[in-house]
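> Got a sequence here, can you build the structure:
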Amino acid sequence: MTTTTDTSSGATPALDGIRVIDLATVIMGPYACQILGDLGADVIKIESPAGDVMRRLHRRTPDGIGALALNLNRNKRSVVLDLKTPAGRQAALDLISTADVLVTNMRPRALRKLGLTYQDLAEANPRLVYCNAQGFRTDSKAADYAAYDEALQAASGMVDLMNRVTGRPYYVPTTLADKVCGLTIVYAVLAALLGRQRTGRGQRVEVPMADTMFAFTLVEHLGGRAFEPPAGPVGFPRSLEPGHEAFSTKDGQACILPYTHGNAADFFAFVGHPEVMERFTPESFRDRLGELYEAIGRYTPLRTTAEWEVFCSEHSIPFAPVMNLDHAGEHDYWSEGHMLDVQRHPHEGPYRVIGNPVRLSDGSGGVRRHCPELGEDTDSVLSEIGYTPEQLAALHADAPGRPG
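Alright, predicted model coming up:
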């Protein structure tokens, strides 16, 4: 049994008593369920006999648990079921009948084939909050298209933004769509649970990744196209201007961002060139950001990063040194906030736990349960819902072997 570590305040977690079935793979769905687990939900991850592919990515040892899985699967229990067998599918249905929430990223065709659509499940469990999150809307012709993060960055306009800035159709170098949509799943599920308190009924929640990322991208970048007829181009000027980047200092790099006309005046006075501001009136300031960034970049190398930190703090100018991710664990801010603590996994040994950034006064939740081995909770979880030793033996006999 996986050793647990309790880092909470001792108060009852916010989602204590809520059971979540994590029937998702890769990052988006598992990330959402990790957050729900951090907040106190009992998360049961149903995996195929092969296991979620994230278990095998960036492993320390050939048969170990992958780096992403260590955090994505914390505060969860792992149940292995082969949904393609009658016994495995029935066990999944039995588990789902006890759940408050189901999160899946299976495509609509697969859900229909397995009999796991909302319509299939709601009659047996009318209080179920059923969240399906896949690439595109289920009522669109793209409903069953394969969709990974890069495809959603392209579809939503994120790649267009990168092309406008760099001249190349780059992807943002993080799984942006997976994580934004994972967060969207969390608030959508919590809203549905709150609605259930009022109505007594669950509901189907759909989080199409393309739509989510489209709305996310256009918050500031719809620009003049928000009006009909258009009053200007798309795009948020500050983000798209040439030179919108961190600046070099005497000993490194930092975000030094005079955000207002007053900030800029303070900056150029500090470097001994107040005359630069003669070119920027309060009215023209935001229309000439590229020119402003170029001027700022000429003077930031004159001071050290530490000197810029003091100056920017005193003048309320946005500032942050550029952090090298190789050294994130050594940074006082992150260590003091317990955002990258080292804990010991019972099988993997010491590993870094990505902290929960949310602070709740009654307890934000911690690592109550380390990432389980594949299927290690199958028998205990099914026993909880009434499976006998004979039924468990029959289930195992019906399941194929699992790879390491």
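
> C-alpha only now, for contacts and for neighbours.
Noted.

> can you tell me how far the residue lying closest to residue 196 once chain neighbours are set aside sits from residue 218?
If the residues on either side of it in the chain are set aside, residue 196 comes closest to residue 202, at 5.6 Å by C-alpha to C-alpha, 6 or more residues apart in numbering. For residue 202, the distance to residue 218 equals 31 Å [C-alpha to C-alpha, to the nearest Å].

> same thing with residue 259?
On the measure of C-alpha to C-alpha, residue 259 and residue 218 end up 22 Å apart.

> Comparing those two, which residue is more hemmed in?
Ranked by neighbour count (other C-alpha atoms under 10 Å), residue 259 and residue 218 place residue 218 first, with 18 against 15.

> got the contact list for stretch 212-223?
In this structure, residues lying in contact with stretch 212-223 by C-alpha atoms under 8 Å, 6 or more residues apart in numbering are 152-153, 155-158, 177, 180-181, 184, 232-236.

> Could you check it and say which residues are buried?
Across stretch 212-223, burial judged by 16 or more other C-alpha atoms under 10 Å covers 212-214, 216-218, 221-223.

> Then stretch 393-404?
Buried-residue list, stretch 393-404, by 16+ other C-alpha under 10 Å: 395-396, 399.

> Please apply the same query to stretch 81-97.
Judged by neighbour count (16+ other C-alpha under 10 Å), stretch 81-97 contains these buried residues: 81-83, 87-89, 91-97.

> Now show me the structure for the sequence below, then we'll compare the two:
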Amino acid sequence: MGPLRGITILDLTTVLIGPYATQILADMGADVIKVESPEGDIVRQLGPGRTKGMGGMFLNVNRGKRSIVIDLKQVEGRDALLRLAAKANAIIYNVRPQAMARLGLGYEALAAANHAILYVGLFGYGQTGPYAAKPAYDDLIQGASGIPTLIAMAGDGTPRYVPITVADRVVGLKAVNAILGGLMHQHRTGAGQRIDVPMFEEMAEFVLIDHLGGLTYDPPLDHGGYARLLSQHRRPYKTSDGHICALIYNDKQWKSFFGAIGQPEMLEQPRFATHAARHAHINEIYQEVGRIFLTRATAEWTELLERADIPVMPMHTLESILEDPHLDAVGFFKTTEHPVEGRIRQMRVPSTWSATQPEPAGPAPTFGEHGRDILREGGFSPEEIERLGQQGAVQLPPSPR
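As a prediction, the model looks like this:
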């Protein structure tokens, strides 16, 4: 009974950017049909798993979907997809548009099969620029949008990538926004359209909102960059026995902090007097506060800062976050029984809705698990389904007894 109940989405995406977006749509109630090639989504092979093709990362971005295996390089496979598209609200892909055109699955072909379809592409670069045909991966887009440079500026001078697929996730979320907007237009007008969501442009905007700074102006006022975010000392504070995450930001918090540690006279220093002054001296201020945090243990700091109403959080590891008391209280993690993988840990949909709460519709599918059902619902006769299987245009699961 999610908000997207009744919406059908053909999901041709692989790896992370597209599957992350379509899992969000599936959680909201859309019927997401994962169309896989005979080789399968490569993410099925990533990370530890109990059975072949069901790696942990795959389970975490493909729940609630149905899987069908179609060889789109065969004419019969392409035609089968177009028949399914006639009843779909949207088709989403994340290969280069040139590859879709070579398969005979460009926007014109899909619009001819269904004039109302939403045709959404998630790929590297806008199609009117010189990078149009270039391949794109998360690392490349992080680099092109300036993230490793920012990390080098804030660290030891060594450029690095963020150790999560941040470009895939951010652009995946932006794709969800675009898809929901396209579905609203479709609902109001009955018309479809093509929507391109290019990773480079989307991430450039995402990064530069923080860091364009004085380069916003013509002529520029500075060389860009948000000084607080680029401070070499902006990091979890080291305590006498570990680390802690705290942010002393506004005037009230600075007054409370120095009062709590018994050094109210620190506020008399000009560098602490105003927000603008602190911004101008942020690197040395973070360094000074870092020395102060070394004087007490983590638990002592946590109690002191909470009493002073200063924002503080633990610095979790990948294992300790599983025991976080807040996440436990809100039921963030739950153990479910996967029909193939057995007991697995899943994360709940983080948002809460008073009427149409999104929920996972089911576990991540095995390879081609729902092929027969999807084709039957698409209007294919039993004979047509078996013929497609015999031709190899579709890989079918075993016939139910």
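
> The residue nearest to residue 196 of the first structure -> the second structure?
The alignment partner of residue 202 of the first structure in the second structure, by TM-score structural alignment, is residue 192.

> pretty sure that match contacts residue 112?
No - here residue 192 of the second structure does not reach residue 112: they are 10.9 Å apart, not a contact under C-alpha atoms under 8 Å.

> Tell me which of those two has more neighbours.
Using other C-alpha under 10 Å, the more surrounded residue of residue 192 of the second structure and residue 112 is residue 192, with 20 against 12.

> Any figure for the gap between that one and residue 172 of the second structure?
Separation of residue 192 of the second structure from residue 172 of the second structure (C-alpha to C-alpha): 21 Å.

> which stretches of the stretch 151-300 of the second structure form strands?
Using DSSP state E, counting those that start in this stretch, the strands assigned to the stretch 151-300 of the second structure run over residues 193-198, 237-238, 243-246.

> so of those strands, which one's packed in deepest?
strand 237-238 (a mean of 21; mean count of other C-alpha atoms under 10 Å).

> Average separation of it from the aligned part of the first structure, please.
Compared with the first structure after fitting, strand 237-238 of the second structure has a mean deviation of 1.0 Å; criterion: mean C-alpha distance after the TM-score superposition for the first structure.

> Show where that strand falls in the first structure, residue numbers please.
By TM-score structural alignment, strand 237-238 of the second structure lines up with residues 247-248 in the first structure.

> how about the strands of the stretch 151-300 of the second structure in JSON lines, adding distance to residue 377 of the second structure?
Shown next, in JSON lines, are the strands of the stretch 151-300 of the second structure (distance: least, C-alpha to C-alpha, whole Å):
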{"stretch": "strand 193-198", "distance to residue 377 of the second structure": "25"}
{"stretch": "strand 237-238", "distance to residue 377 of the second structure": "57"}
{"stretch": "strand 243-246", "distance to residue 377 of the second structure": "52"}
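
> For residue 1 of the second structure, find the nearest of these.
The minimum distance between residue 1 of the second structure and the strands of the stretch 151-300 of the second structure falls on strand 193-198, with 26.6 Å, by C-alpha to C-alpha.

> how big's the offset between the closest one and the first structure?
By mean C-alpha distance after the TM-score superposition for the first structure, the fitted strand 193-198 of the second structure averages 0.7 Å away from its aligned residues in the first structure.

> Now for the aligned residue in the second structure for residue 369 of the first structure: which residues touch it?
Mapped onto the second structure by TM-score structural alignment, residue 369 of the first structure lines up with residue 362. By C-alpha under 8 Å, 6+ apart, the contact list for residue 362 of the second structure reads 63-65.

> which among these gets closest to residue 324 of the second structure?
Closest approach between the contacts of residue 362 of the second structure and residue 324 of the second structure, by C-alpha to C-alpha: residue 63, at 23.7 Å.

> The closest one matches what in the first structure?
Taking TM-score structural alignment, residue 63 of the second structure has residue 74 as its aligned residue in the first structure.

> Is that match in contact with residue 367, as I believe?
Yes - counting by C-alpha under 8 Å, residue 74 of the first structure sits close enough to residue 367 to count as a contact (6.7 Å).

> got any residues that touch both of the two?
Common contacts of residue 74 of the first structure and residue 367 (C-alpha under 8 Å, 6+ apart): residue 38.

> coming back round to it: quick one: the residue nearest to residue 196 of the first structure and residue 124 touch, right?
No - counting by C-alpha under 8 Å, residue 202 of the first structure does not reach residue 124; the two are 11.6 Å apart.
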